[in-house]
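Chemist: quick one, structure for this:
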Amino acid sequence: MTDVMEQNGGANGSGAISNGAGTTGPTGSVPATGTTEPDAANRIAEIRVRIDEIDSSLIELWQERAALSREVGATRMASGGTRLVLSREQEILERFRAALGADGTQLALLLLRAGRGPL
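Modeler: Have a look, this model is predicted:
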């Protein structure tokens, strides 16, 4: 997996140990929250808990959506239909683009691929 670069230039996953509330890495130079102010560090840690909960939900929903999409495709093909329906894909792309802009289009493309595989 690719390491994520933090704003200070250090790689996340480089061995630094953090509780999310300002604990420093092994070098002791930069807190894991990016601040040495205790109130800010605590607030960041609280927010990160919610972010992690949202991430877990997104992963679960992603997996459920992909499974349902695969089921739709298998059912359609088993009944003599096509592998995919381009008008449906365009509808999904437009919905995500309208709600999220260009990033929404990219997200929709990833969702579609997760459900039907590459074209």
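
Chemist: going by C-alpha atoms from here, please, whenever you check contacts or count neighbours.
Modeler: Noted.

Chemist: and the longest helix belonging to the chain, what does it pack against?
Modeler: In the chain, assigned by DSSP state H, the helix with the most residues is helix 38-78. Applying 3 or more CA pairs under 8 Å, 6 or more residues apart in numbering; DSSP states H and E, one finds that helix 38-78 contacts helix 102-116.

Chemist: here is a second sequence; please produce its structure as well for comparison:
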Amino acid sequence: MPDTTGVPADDTLTEQQILSYRDEINELDAEILRLIKRRSEVSQRVGRARMAAGGPRIVYNREMTVLNKFGELGTDGRELGMILLRLGRGRLGGR
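Modeler: Predicted coordinates:
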């Protein structure tokens, strides 16, 4: 009888392997969060310095470069890039 689950037979994992992958995912998530927080801090610092020097709040060509890079992941990647840009802007004009 043919397999109708859509999962190739060679992708069969034991419960222990699944748990191991989940542990790795949890570690990756923690690292991603750490990096996003750091990226936001650095971006906000650059933005504050740029504005203090009389520069623009947003540098659109820089943002387009970021969006194009994340666009390599498709539509969701561009959305992720937009979220990162928003996080990085912070409250540039406020306190």
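
Chemist: hmm, back to that, how far is the longest helix of the first structure from where the chain is centred?
Modeler: 7 Å (CA atoms, centre = their mean, to the nearest Å).

Chemist: next SSE after that helix?
Modeler: Counting by DSSP states H and E, the element after helix 38-78 of the first structure in chain order, helix or strand, is helix 86-100.

Chemist: ok and that next one relative to helix 102-116, angle-wise?
Modeler: 140 degrees (axes from the mean of the first three to the mean of the last three CA atoms, to 10 degrees).

Chemist: ok, the residue nearest in space to the middle of the second structure to Gly74 of the second structure distance?
Modeler: Central residue of the second structure (CA atoms, centre = their mean): Leu80, 5.5 Å from the mean position. Here Leu80 of the second structure is placed at a distance of 10 Å from Gly74 of the second structure (CA to CA, to the nearest Å).

Chemist: again with Asp23 of the second structure
Modeler: For Asp23 of the second structure, the distance to Gly74 of the second structure - CA to CA - is 27 Å.

Chemist: cool, Arg34 of the second structure as well?
Modeler: Here Arg34 of the second structure is placed at a distance of 24 Å from Gly74 of the second structure (CA to CA).
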